[in-house]
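>>> I'd like to go over a predicted model; first the sequence, then the structure.
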Amino acid sequence: MSKNLEDFLSNISFFSEVSKTSLKQLANQLSDDFYIKNETIFEKNTVGHTMYVILNGTVKIHDKDHVYDTLSTGDCFGEYALIDNETRSASATALEKTTVLKIEREAFINLMKHDIGFSQGILAAMIKRHRELDLIQERLASSKLEIERTNNKISGLINGAMDAIIMFDTQFKIVLTNPSANLLFENEDVLQRNVLFFFDEQSANLIETLVESGIANASTVNNYLPDTITVIGSKDTHTINEGTISKSGHGSETFFTLILRNIEERLITEDKIKLLTKQTKYLEEEIKELTSSYGIIAAHHSMKKALNLVHQVAKTDATVLIHGETGTGKELIARAIHKESNRNDKPLIRINCGAIPANLIESELFGHEKGAFTGATVSRKGRFLLADKGTIFLDEIGEMPLELQPKLLRVIQEGEFDPVGSSETIKVDVRIIAATHRDLLERSHSGKFREDLFYRLNVFPIEVPALRDREQDICLIAQEMINLFSKKLHKTTIHLTKADKALLTSYHWPGNVRELQNLIERAVIVSENGMINWQTIIPNTLVLHHKDAPVSNDRVLTSKELITLEKENILKALKQTKWKISGKQGAAELLQIPPTTLASRIKALKIERPV
């Protein structure tokens, strides 16, 4: 019965443009009533709040003996009582046994408020009726005043809408707009103009496709627009809108109604929220990094010199190039510069140019537009935009692809860039700090790095010394790390003895501070009762204390001699075990070190098995 009722309602003129889904909601709000022959349904000059649909029977609309119209099954009357508090302009009387469906004003207004499909269908029907007022006037010549009242009500409903309402024919000629549409189009004289001229190419193609489909399809069109619509006003203002499209009428009297809502401010707000969310994420990562760092310990004059340069350059906006071996703490220097700068209340955004695939680094740095490449399903803000008004740290700058370097040069020189897939130029105010372990000048001479970019980056160079060249700092840093790891791992605090310090300072530290950190963490983990056997932790102590090692008790070896001695000792162990590294009777067991440590030392010392 419910489906039959929906089908019945779809043929009622007042509800003919309402979708099936909304008709189902309407059906749930209806009640029925029965009238006998000559029974009055309502009288003229009474205030009504109900609309009627004739289910079966006949009803006359009249003023005393003057009959305006005779209605039968499928006709409706009293609909204006749903939208105003005016008195009835005529009486309604059943001419025979009649059953009607009724909808109350409160239920109707509730559907209009909460069901956009219902309200859009009612609007489309009212607009259609608005176009047919001349015919109604001919049929109801004596009801001219009522027609004017009806027209005013419908016009008020349309003109008072904050959404833009545009009605056009199958040739895309505009036949009706409301003030909101004229404001959106930035034009008061749009009637009979082609509606597609007010859209960008993509939006015009979308509307054209939907209309052509609607013309070919005999059924009613009543859809949400599948994508946003960009409207271009007469003053060249671009706005982004969402909305619905519906079809009314048939044949040459077919019309389409667009209802558009400007969502520009909402999108800007959403974009700001996304940007702030990303910045928050980066800041959380930065805080995490900061809380796990060890600061910069500088007792040695070479490190003090580097920190003095930090103090000198921090308050400026000069581009800084930090050079040093891997693991020396270049990032800590960059953080120190940002912290002392005038931008310290803005984000420090970091990116490792060597850790991101070459085909993704441009998008990562400068962002991309939706559809710029395969997989780009949404627009993305690059790290330069995230760093606006702050600092960006480009670690391992020497690994940046050569073809991307001109774009970075443009940012440094002009402070602007174009996201991938976009013709829009974005201006940024970013302080650039770069770091590398490579000789960029030498790489520029070999064509692997742009020479002009090198000089732009090398405005203020800072050299971070290797840990082996900071003998005074090694034990200070080690003790600080021991204290932190002991607290973190709930271990007894370990204090370095003179013998421990001698072992630490005698090691070459090819991995610098990062290697020291890893070894200290391992040492604290395996410590027992505040004691550590450093000879099992530091790789080359085994070389120094091996019974076959020709180390004089009187002569101090240089770091180069220690490396040579370690390499010879490892080679000797590998030869004796026939190059078996791990397992029983392997070289690691012979050297009394973990197989992973031995493998690391073989790689670091570039030891290769002879063919």
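Thanks, I have the structure now.
>>> contacts and neighbour counts: CA atoms only from here.
Noted.
>>> ok, how many other residues are close to residue 448?
Number of residues near residue 448 (other CA atoms under 10 Å) recorded here: 16.
>>> I meant residue 55, not that one.
Neighbour tally, residue 55, other CA under 10 Å: 21.
>>> list the helices and strands the host helix or strand of it packs on?
In this assignment (DSSP states H and E), residue 55 forms part of strand 50-56. Helices and strands touching strand 50-56, as assessed by 3 or more CA pairs under 8 Å, 6 or more residues apart in numbering; DSSP states H and E, comprise strand 66-72, strand 76-77, strand 98-104.
>>> residue 162 is nearest to which of those strands?
Judged by CA to CA, the one of these that comes nearest to residue 162 is strand 98-104, at 25.6 Å.
>>> surely residue 523 and residue 537 touch.
Yes - shown here, residue 523 and residue 537 form a contact pair, counting by CA atoms under 8 Å, at 6.5 Å.
>>> compare these two (neighbour count), which wins?
Using other CA under 10 Å as the criterion, residue 523 and residue 537 rank with residue 523 on top: 22 against 18.
>>> distance check, the more buried one against residue 297.
21 Å (CA to CA, to the nearest Å).
>>> residue ranges of the helices in the stretch 201-350 of the chain, please?
With DSSP state H, counting those that start in this stretch as the criterion, the stretch 201-350 of the chain has helices at 201-216, 264-291, 301-314, 330-340.
>>> residue 471: how many residues sit nearby?
15.
>>> so what's it up against?
300, 505 (CA atoms under 8 Å, 6 or more residues apart in numbering).
>>> pasting the second one now:
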Amino acid sequence: MSENLVEFLSGIPFFSEVSKKSLKHLIENVKEEEYIKNENIFEKDTVGNSMYAIINGSVKVYEKNHIYSTLSKGECFGEYALIDNEARSASISALEKTKVLKIERQHFLDVMKSDSGFAQGILAVMIKRHRELDSIQERLASSKIEIETTNSKMSGLINGAMDAIIMFNNDFRVILTNPSANKLLENDDVLQRNVLFFFDDQSAELIESIVKDEDNKKSINKYLPNIVKVVGSNDNEILNEGTISKYGSGKDTFYTLILRNIEERLIAEDKINLLTKQTQYLEEEIQELTSSYGIMAEDENMKKVLNLIKQVARTDATVLINGETGTGKELVARAIHKESNRNDKPLIRINCGAIPANLIESELFGHKKGAFTGATVDRKGRFLLADKGTIFLDEIGEMPLELQPKLLRIIQEGEFDPVGSSETIKVDVRIIAATHRNLFDFSKAGKFREDLYYRLNVFPIEVPSLKKRGNDICLIAQEMISQFSKKLNKPIVNLTDNDKALLLAYDWPGNVRELQNLVERAVIVSQKGTINWSAIIPNNSDSIEIQKDAHQEKILTSYELIVLEKENILKALKQTRWKISGENGAAKLLQLPPTTLASKIKALGIERPI
């Protein structure tokens, strides 16, 4: 039944330019109605909300005693009620038993909004009707009011369109434009001018080739295969997408270009992509946070750091954070950004030691499509993402020497060139760098540019190691216990004096990060609200020497087994250069599934040395 309705509507002039696919959307909510002979379908001056297509039978269009015309099977009436709220311009009655298909305005408008092909087809028909107004006037000479009303509606539809509508003849001479077209062309006097003069060479060739290729066809209605560039009379260049339609033949051939300015959309898409990238980076940063505990400080050494943060935060000075691995340098950087005047803009982080040397330049400064193998699209670097905000360059000491002049240029001039581009981009970025290395010694040894070191070292902050922070160790540990207990749904354990003594006695070579790992493990293995810290905290020696007595077997404790397994895995990882899976990976060497080995590495807190 639906296929029959589609075929039926395809034969109605009002839908002649609409595809069958779009007509299937239209028939989803239409209904049939029957009228007996002389039954009134609607009266003149009533406000309508539907159009009608005659399935069989016939109707008359009249006003009082004057009959304007009669309509029969395959014709439609009342279609303007689909696009406005104006009163009916004539009355309609059935001349015989008549069946009609009723299409309501709201459903029609819904399809217009959701199906651009349907909307384009209807607009093409409306434009065609506009050209046929002269013949309509001859046939309806006695209905001047009807003609004026129809013309007003059509002109309103065309002139009110946001898209540019340009009609031209077989000689490419412009014969009609709407205000949107005049604005796009930057000219109110374009009639009889060659339409191709308003396009760049490539776009003009495209339109000309389409017209010539379609010369032998009675009509065309197709999307332009490429974006076209309009060059206005004031030499402004605007990118557009659009459709081209053809009607008539010979000297009476006409073409209609409907163009849509996509400059704003491209700018919006570009902004969305930028915001999406920023969001992506920010989400990554949140996931990579070493903790969510903030900076806890009662020790004087750390209070000095907090005081330095307050002093420098409100300035735009470059900050260099020094400290051992795992001391919380990133938390210091985040605290500076949070307290700065840029805190409503992004803080973008990049670990200079975690990205391969051949990729870090692209990661920092971005690249143009085709700049190198694999660069299939333009990429915005992290400096551009951090514009008006802050960038945190972690492990700055690992930045390749050949890349350091570019960083120096940004600090000095606030500008850089993306990889593969000659375009210079200006940015306003506050730089915070961090390192566990002695950059001064590095610069003297030729491993780091001395001029860059002095540029970064404007405001140095030294983050003390955990073992130098006294009772802060216990404060941080207790807060971590509370956090992990909530996360793992375990009872919160309070540290005893003996527990605190054990924590304070340990050297914490891995600093806060090591403390976090040990606390998480302690909470996981805690039983009935108690933690055996002596089994969790390692001995002060780097490893436990396990001697085999040839004459006496030694029973290993669970902790010794853990240490032994950790040392064995480390040996395998070092031997395979930290490759886990594959033919030459540590998993095969240990005869373990790669996923199992990865889990053990995480559980044992094994980290690859920098």
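Arrived safely. Note that the coordinates shown come from a computational prediction; the quantities given were computed from them, not determined experimentally.
>>> ok, back up a step: out of the helices of the stretch 201-350 of structure 1, which comes closest to residue 506 of structure 1?
Between the helices of the stretch 201-350 of structure 1, helix 301-314 lies closest to residue 506 of structure 1; by CA to CA that is 18.7 Å.
>>> same for the closest one, what does it pack against?
Using 3+ CA pairs under 8 Å, 6+ apart: helix 301-314 of structure 1 touches helix 330-340, strand 460-463.
>>> check these for me and report the most buried one.
Most buried of those, by mean neighbour count (mean count of other CA atoms under 10 Å): helix 330-340, with a mean of 20.
>>> distance from it to structure 2 after superposition?
Compared with structure 2 after fitting, helix 330-340 of structure 1 deviates on average by 2.9 Å (mean CA distance after the TM-score superposition for structure 1).
>>> where does the residue nearest to residue 319 of structure 1 when sequence neighbours are not counted land in three-state SS?
Spatial nearest neighbour of residue 319 of structure 1, chain neighbours left out: residue 432 (5.2 Å); criterion: CA to CA, 6 or more residues apart in numbering. At residue 432 of structure 1 the chain is in strand, as set by DSSP: H, G, I helix; E, B strand; the rest coil.
>>> quick check: end-to-end length of stretch 397-410 of structure 2?
One end of stretch 397-410 of structure 2 sits 17 Å from the other (CA to CA).
>>> any buried residues in it, and which?
397, 398, 399, 400, 404, 406, 407, 408, 410 (16 or more other CA atoms under 10 Å).
>>> show me the contact partners of that stretch.
So stretch 397-410 of structure 2 is contacted by 352-353, 357, 361, 415-416, 435-437, 439, 447-449, 452, 455 (CA under 8 Å, 6+ apart).
>>> which of those residues count as buried?
Buried among the contacts of stretch 397-410 of structure 2 (16+ other CA under 10 Å): 352-353, 361, 415-416, 435-437, 439, 447-449, 452, 455.
>>> follow-up on the earlier one: can you redo the helices of the stretch 201-350 of structure 1 as TSV, where the extra columns are distance to residue 72 of structure 1?
Shown next, in TSV, are the helices of the stretch 201-350 of structure 1 (distance: least, CA to CA, whole Å):
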stretch	distance to residue 72 of structure 1
helix 201-216	31
helix 264-291	48
helix 301-314	87
helix 330-340	82
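>>> most neighbours per residue, which of those helices?
Stretch with highest mean neighbour count among the helices of the stretch 201-350 of structure 1: helix 330-340 (a mean of 20; mean count of other CA under 10 Å).
>>> and it, how far from the chain's centre?
29 Å (CA atoms, centre = their mean, to the nearest Å).
>>> in terms of secondary structure, what does it contact?
Applying 3+ CA pairs under 8 Å, 6+ apart, we find helix 330-340 of structure 1 packed against helix 301-314, strand 320-323, strand 391-395, strand 431-436.
>>> quick check: next helix or strand after the last one?
To tie it back to what came earlier, the one meant is strand 431-436 of structure 1. Where DSSP H and E defines the elements, the next helix or strand beyond strand 431-436 of structure 1 is helix 440-445.
>>> got it, and the third one?
Remark: after strand 391-395 of structure 1, the chain's next helix or strand is helix 405-414, criterion DSSP H and E.
>>> give me the mean distance between that next one and structure 2.
Taken against structure 2, helix 405-414 of structure 1 registers an average deviation of 3.2 Å after superposition, with mean CA distance after the TM-score superposition for structure 1.
>>> taking strand 431-436 as reference, get the angle to that helix.
140 degrees (axes from the mean of the first three to the mean of the last three CA atoms, to 10 degrees).
>>> run the chain-centre distance for the first helix or strand past helix 405-414 of structure 1 going along the chain.
Sequence-wise, the next helix or strand downstream of helix 405-414 of structure 1 (DSSP H and E) is strand 416-417. From the chain centre to the centre of strand 416-417 of structure 1 is a distance of 20 Å (CA atoms, centre = their mean).
>>> quick revisit: which one of the contacts of stretch 397-410 of structure 2 is nearest residue 243 of structure 2?
Distance to residue 243 of structure 2 across the contacts of stretch 397-410 of structure 2 (CA to CA) is lowest for residue 416, with 40.3 Å.
>>> tell me the contacts of the closest one?
365, 406, 409, 410, 424, 425, 426.
>>> and if you look at residue 592 of structure 1?
536, 542.
>>> residue 82 of structure 1 versus that one, what's the distance?
93 Å.
>>> swap in residue 537 of structure 1?
Residue 537 of structure 1 sits 87 Å away from residue 82 of structure 1, going by CA to CA.
>>> if we can go back for a sec, export the helices and strands packed on strand 50-56 of structure 1 as CSV, with columns for mean neighbour count and distance to residue 533 of structure 1.
Converted to CSV, these look like this (neighbours: other CA atoms under 10 Å; distance: least, CA to CA, whole Å):
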stretch, mean neighbour count, distance to residue 533 of structure 1
strand 66-72, 14, 104
strand 76-77, 18, 97
strand 98-104, 20, 90
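>>> in TSV, list the ones you listed along with distance to residue 337 of structure 1.
Formatted as TSV, those follow (distance: least, CA to CA, whole Å):
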stretch	distance to residue 337 of structure 1
strand 66-72	86
strand 76-77	78
strand 98-104	72
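>>> so which of those strands gets nearest residue 60 of structure 1?
Among these, if distance is taken as CA to CA, the winner is strand 66-72, at 4.4 Å.
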